[in-house]
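*Asks:* No letters, just coordinates:
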């Protein structure tokens, strides 16, 4: 595995009096604390500076995808490409997804995958780390921030507040996919997702239990008012549990997770993170 990015791009043609440095993207396999290999991609983005640090210099986003996603899915790459305008980006495939090893535990052991990706991002020299998670990944970034303090800000998009929710048809289908042998076969061959057959034991800390432990780290909770998986009581419950250190954005017309976020929303998320990362008071 490479020890860090190398190489520099040409001088910017957009800003003649500024220097633009682009380091080389890389792809590698990380190894989690429990020995699972995690397919991971680093996009250094473009750093533009005129001798003084820009607001996003040193910032890296670590993106945690939703269930059945992976680093090569178009919707995950789209998220990464927009966030790369604000800083560097690390994406990875959770265990059991894509080329990563192991089997999915649907949000439990995945916190170790995120921990490995955050550690890698810091090892690449980034001073400020912001985790951004979607759906299952949204629950993982909340639990990670509660269990592994030290990230500079957290963004959770379309996350559940509580486990075992079956109140919508998509969630009932997801529970069939996870709990039934024939469902897990569909997951393996239809969605490239290998799902562990064992039930949680013990049951992990729930998202709504995790959010109070994140303070004072800035937290952004984003949810669409047309989310077909988790209705609006989920983000409202998370925001209420988080208290004053969290912001809640309820997005009109937005559906669920990466497929539903548009470029404008991703840009606003990038601006929010760049304004808060590294600020001890969490204020823009």
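*Replies:* Now that the structure is in, tell me what you want to look at. Keep in mind the model is a prediction, meaning the values are calculated, not measured.

*Asks:* going forward, measure contacts between C-alpha atoms and count neighbours the same way
*Replies:* Fine.

*Asks:* looking at it, residue 29 is touching residue 42, isn't it?
*Replies:* No: taking contacts as CA atoms under 8 Å, residue 29 lies outside contact range of residue 42: 11.1 Å.

*Asks:* Quickly find the element holding residue 78.
*Replies:* According to DSSP states H and E, residue 78 maps onto helix 74-83.

*Asks:* Please apply the same query to residue 118.
*Replies:* helix 110-123.

*Asks:* buried stuff in that helix?
*Replies:* Buried residues in helix 110-123, counting neighbours by 16 or more other CA atoms under 10 Å, are found at 110, 111, 112, 113, 114, 115, 116, 117, 118, 120, 121, 122.

*Asks:* returning to what we had before: pull the residues that contact the next helix or strand after the helix holding residue 78.
*Replies:* The helix or strand immediately downstream of helix 74-83 is strand 88-92, counting by DSSP H and E. Where contact means CA atoms under 8 Å, 6 or more residues apart in numbering, the residues beyond strand 88-92 that reach it are 38-46, 58-65, 70-71, 80, 83, 117, 121.

*Asks:* Keep only those of those that are in helices.
*Replies:* Within the contacts of strand 88-92, residues falling in helices by DSSP state H are 80, 83, 117, 121.

*Asks:* TSV for these, including distance to residue 166?
*Replies:* Output for the ones in helices among the contacts of strand 88-92, formatted as TSV (distance: CA to CA, whole Å):
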residue	distance to residue 166
80	30
83	32
117	31
121	35
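
*Asks:* Report the two of those residues separated the most.
*Replies:* Largest separation among the ones in helices among the contacts of strand 88-92 by CA to CA: 83 and 117, giving 16.4 Å.

*Asks:* before we move on, the earlier item: now the helix holding residue 78: buried residues?
*Replies:* If you call a residue buried by 16+ other CA under 10 Å, then helix 74-83 has these buried ones: 75, 76, 78, 79, 80, 81, 82, 83.

*Asks:* what about versus this one:
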């Protein structure tokens, strides 16, 4: 059997205990701060990182396969700092043009099926890709802050192609959020359908963090917002469709959302609907994922959109909306409309 020697150990002084505790506490604080910053960097990097397509990624359907008389078109963004690509599909008898706005890192091909059906219903169609999100890739993107300028470029192009046509918009996910912000400052748009839109930039990031890390986003909020400004040049509160949607009235809005959405919190649809003015419609589809309402019931989806645009773009008289220079100035100052200067 082993026997321990009888060794006397000196008692640590109060000073040594105090400094040791402070050192340990400082290490914990530094480690926690580093972890928070690391998560913030990961969020912003994931959000804005350039994407590179595989060589065969463009081997997909086009208007040719659907027999659509589409034209490859390009137009400048609002500030003419890059070119936006799209398809324009003219209809000989159309008195209206519908702009189709795809989502985050989505291509115009992703929404081509709906474009074909709306064209058959008698509308001109302009579908485009947000710069850096679709077939033109390899540069950083944002979640609506810069993309709103592509949307406003699309509105200007649609007006140029058919000046007398009344304008409607269908947007998906980020494209829906951008469409809300863009419609709020584009009086020429007469009707809007927003499918799976987020209420605020912060809310969609918070939802993703809570579902993946199972931690409250408040822990990472301030650091992530600061890193977003440092890396991408804007803050969360500069992309808030919830703040802008009330400005669209009296033009009609239809909001669509799947109640099993794992990307955008379905509660955002209720917030947007509450903030919107009349006329407004809300379609909440149970057991449906992000941007999946069309696929859950194609016939009903197309019927409702066709009736919506027939009513507000063909049968109802045009709605007159004026946006004063003071309103635009105020919106610039509060961050509501990014990159407008």
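*Replies:* Arrived safely, thanks for sending. From a predicted model like this one, the values you see are computed outputs, not experimental measurements.

*Asks:* quick one: which of residue 29 and residue 42 of structure 1 has more around it?
*Replies:* Using other CA atoms under 10 Å, the more surrounded residue of residue 29 of structure 1 and residue 42 is residue 42, with 25 against 18.

*Asks:* The more buried one contacts residue 25, correct?
*Replies:* Yes: the criterion here is CA under 8 Å, and residue 42 of structure 1 meets it with residue 25 at 5.5 Å.

*Asks:* coming back round to it: now the angle from the helix holding residue 118 of structure 1 to strand 88-92?
*Replies:* 150 degrees (axes from the mean of the first three to the mean of the last three CA atoms, to 10 degrees).

*Asks:* downstream neighbour of helix 110-123 of structure 1 in the secondary structure list?
*Replies:* Remark: after helix 110-123 of structure 1, the chain's next helix or strand is strand 128-134, criterion DSSP H and E.

*Asks:* residue range for that following strand in structure 2?
*Replies:* Mapping strand 128-134 of structure 1 onto structure 2 (TM-score structural alignment) gives residues 166-172.

*Asks:* Pull out the buried residues from stretch 302-321 of structure 2.
*Replies:* Buried, per 16+ other CA under 10 Å, within stretch 302-321 of structure 2: 302, 305, 306, 308, 309, 310, 312, 313, 314, 319, 321.

*Asks:* Quick one: map the fourth one onto structure 1.
*Replies:* Right, residue 308 of structure 2. Aligned against structure 1 by TM-score structural alignment, residue 308 of structure 2 finds its counterpart in residue 272.

*Asks:* Surely its match forms part of a helix?
*Replies:* Yes: if the criterion is DSSP: H, G, I helix; E, B strand; the rest coil, then residue 272 of structure 1 is within a helix.

*Asks:* now residue 210 of structure 1: how far from residue 149 of structure 1?
*Replies:* 12 Å (CA to CA, to the nearest Å).

*Asks:* Please read the previous query as pertaining to residue 226 of structure 1.
*Replies:* Where residue 149 of structure 1 is concerned, residue 226 of structure 1 sits at a distance of 32 Å (CA to CA).

*Asks:* These two - which one has more neighbours?
*Replies:* For residue 226 of structure 1 versus residue 149, the count of surrounding residues by other CA under 10 Å is larger for residue 226: 17 against 12.

*Asks:* Do I have it right that the more buried one meets residue 250?
*Replies:* No: here residue 226 of structure 1 does not reach residue 250: they are 9.9 Å apart, not a contact under CA under 8 Å.

*Asks:* I'd like to know which of the buried residues of helix 74-83 of structure 1 is nearest to residue 214 of structure 1.
*Replies:* Distance ranking of those against residue 214 of structure 1, using CA to CA, places residue 83 first at 22.7 Å.

*Asks:* What's that closest one aligned with over in structure 2?
*Replies:* Aligned partner of residue 83 of structure 1 by TM-score structural alignment: residue 118.

*Asks:* What sits closest to that match if chain neighbours are left out?
*Replies:* residue 306 (7.0 Å; CA to CA, 6 or more residues apart in numbering).

*Asks:* What segments of the stretch 151-300 of structure 2 are helices?
*Replies:* For the stretch 151-300 of structure 2, applying DSSP state H, counting those that start in this stretch gives helices covering 174-184, 201-212, 221-232, 241-244, 267-275, 293-296, 298-309.

*Asks:* got the contact list for residue 247 of structure 1?
*Replies:* Counting by CA under 8 Å, 6+ apart, residue 247 of structure 1 makes contact with 219, 220, 221, 239.

*Asks:* any idea which helix or strand carries residue 183 of structure 1?
*Replies:* helix 181-190.

*Asks:* counting contacts, what elements does that helix pack onto?
*Replies:* Packing contacts for helix 181-190 of structure 1, counted by 3 or more CA pairs under 8 Å, 6 or more residues apart in numbering; DSSP states H and E, involve helix 169-179.

*Asks:* rewinding a little: and which of the contacts of residue 247 of structure 1 is nearest residue 138 of structure 1?
*Replies:* residue 221 (8.9 Å).

*Asks:* That closest one maps to what in structure 2?
*Replies:* In structure 2, residue 221 of structure 1 lands on residue 255 (TM-score structural alignment).

*Asks:* how near is that match to residue 139 of structure 2?
*Replies:* Separation of residue 255 of structure 2 from residue 139 of structure 2 (CA to CA): 31 Å.
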